[in-house]
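*Asks:* no sequence on hand, only this structure:
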């Protein structure tokens, strides 16, 4: 993607600066039209999912231009199924985390590594060391992650969150207007993303 200021929200830029970024994105979309279809740009390896139908494309970051020449959109697009799974996981994780003491939380968050040396004895990288997971009485003898998996199954069955398709504006983005798009599809594809963009642009009033 083109370089951008990490600390200054896109909406605070002058119209001239924003139009320049829109033109740059349009050119990028045009250059990548053979891969992305010509309506949006995505860094994702789209061809991988075309060649491997068993790999489910359920989430991506995409960029597309608005109807106003000074607007572009920086969007997370996600399927309802993956959004459901994410919400369930977050609930289970937060519940389990809150049940631990501060010391136990620190222990669970701690990572152990061993240094890797080159032939001159200089550290060039580190390897993560697998630690034996601790079982907790408060989790009924399960480890932290075993309890989370248990709670995920229970929440999905007994307390399923309601997830629907739609759009959510995400303020403060440095590159473009932030947006979350939730689509009711088994998997993402270029046609699915194009349809979502088309529907969104029909409904939204582009920001001046």
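*Replies:* Here it is on my side, so go on. Nothing here was measured: the structure is a model prediction, and the numbers come from that model. Numbering: from 1, shown residues only.
*Asks:* when you work out contacts or count neighbours from here on, use the C-alpha atoms and nothing else.
*Replies:* Will do.
*Asks:* would you map the strands across this structure?
*Replies:* Under the criterion DSSP state E, strands of the chain are mapped to 41-42, 59-65, 72-79, 113-117, 123-128, 135-136, 142-143, 166-170, 177-183.
*Asks:* measure how the longest one sits relative to strand 166-170, angle-wise.
*Replies:* Right, the one you point to is strand 72-79. Taking axes from the mean of the first three to the mean of the last three Cα atoms, to 10 degrees, one finds that strand 72-79 is oriented at 130 degrees with respect to strand 166-170.
*Asks:* tell me where this structure has helices.
*Replies:* Listed in chain order, the helices of the chain (DSSP state H) span 15-31, 33-36, 46-51, 80-98, 102-109, 144-158, 190-203.
*Asks:* that older thread, need the strands of the chain in a markdown table with mean neighbour count, can you?
*Replies:* Putting those into a markdown table (neighbours: other Cα atoms under 10 Å) gives the following:
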| stretch | mean neighbour count |
| --- | --- |
| strand 41-42 | 20 |
| strand 59-65 | 20 |
| strand 72-79 | 22 |
| strand 113-117 | 12 |
| strand 123-128 | 11 |
| strand 135-136 | 14 |
| strand 142-143 | 16 |
| strand 166-170 | 14 |
| strand 177-183 | 21 |
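*Asks:* included below, for side-by-side comparison, is a second structure:
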């Protein structure tokens, strides 16, 4: 396995497919159907915000996305949303804005971690977390933060095992039908 501090060129489609698979439940109603959501992410992926793991054949094994220069995995603005979804972008703007996160200056904001099904159980996720934590330390950051949705208790349990601590909960309220979950828990890890 090789770790890359940025997504290597040419792996955008694979990264988009991995990200979509991992976050379809959270983003599917807003950015689907599947093929459209994957195309949107492939066209708007922010390589600088992706730590990638590849196999000996160059195949993408997993990614850890974080904010870089104020953008996460996807660097799409309003114009890109309109380009991909036409006038349908209008109703997507508010729910997507609710999902946006920013972190204090001393904190790295995670934007998702995904491991290919074929690479699970091979230590890819652990290697990605280690690389992400090293990246944060190298930037002089003292914390890592993320949000985990209530419909993903396995992820929350993993984050707790890694040392993340819940610091707050945000509910989706009337947007629940569009988002597919009731609440998101903010979790912080002190490095």
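*Replies:* Perfect, thanks for sending it. Because the structure is a prediction, the values reported are computed rather than measured.
*Asks:* once they're superposed, tell me the TM-score.
*Replies:* For these two chains in superposition, a TM-score of 0.25 is obtained (TM-score structural alignment, normalised by the length of structure 2); 88 aligned residues with a Cα RMSD of 5.8 Å.
*Asks:* what's the closest of the helices of structure 1 to residue 125 of structure 1?
*Replies:* Ranking the helices of structure 1 by their distance to residue 125 of structure 1 (criterion: Cα to Cα) puts helix 102-109 first, at 20.4 Å.
*Asks:* what angle separates the closest one from helix 144-158?
*Replies:* Here helix 102-109 of structure 1 points in a direction 90 degrees away from that of helix 144-158 (the same axes, to 10 degrees).
*Asks:* which one of the helices of structure 1 lies nearest to residue 124 of structure 1?
*Replies:* The nearest among the helices of structure 1, by Cα to Cα, is helix 102-109 at 23.9 Å.
*Asks:* ok, back up a step: could you dump the helices of structure 1 to CSV with distance to residue 167 of structure 1?
*Replies:* Shown next, in CSV, are these (distance: least, Cα to Cα, whole Å):
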stretch, distance to residue 167 of structure 1
helix 15-31, 21
helix 33-36, 21
helix 46-51, 23
helix 80-98, 12
helix 102-109, 34
helix 144-158, 23
helix 190-203, 8
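*Asks:* mean neighbour count and distance to residue 62 of structure 1 for the ones you listed - can I get that in a markdown table?
*Replies:* Putting the helices of structure 1 into a markdown table (neighbours: other Cα atoms under 10 Å; distance: least, Cα to Cα, whole Å) gives the following:
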| stretch | mean neighbour count | distance to residue 62 of structure 1 |
| --- | --- | --- |
| helix 15-31 | 17 | 11 |
| helix 33-36 | 16 | 10 |
| helix 46-51 | 12 | 12 |
| helix 80-98 | 17 | 17 |
| helix 102-109 | 12 | 32 |
| helix 144-158 | 16 | 29 |
| helix 190-203 | 15 | 9 |
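*Asks:* scan structure 2 for its longest helix.
*Replies:* Assignment by DSSP H; longest helix in structure 2 turns out to be helix 12-31.
*Asks:* hmm, back to that, tabulate the strands of structure 1 in JSON lines, adding columns for distance to residue 86 of structure 1.
*Replies:* Below are those laid out as JSON lines (distance: least, Cα to Cα, whole Å):
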{"stretch": "strand 41-42", "distance to residue 86 of structure 1": "22"}
{"stretch": "strand 59-65", "distance to residue 86 of structure 1": "11"}
{"stretch": "strand 72-79", "distance to residue 86 of structure 1": "10"}
{"stretch": "strand 113-117", "distance to residue 86 of structure 1": "29"}
{"stretch": "strand 123-128", "distance to residue 86 of structure 1": "26"}
{"stretch": "strand 135-136", "distance to residue 86 of structure 1": "24"}
{"stretch": "strand 142-143", "distance to residue 86 of structure 1": "20"}
{"stretch": "strand 166-170", "distance to residue 86 of structure 1": "16"}
{"stretch": "strand 177-183", "distance to residue 86 of structure 1": "12"}
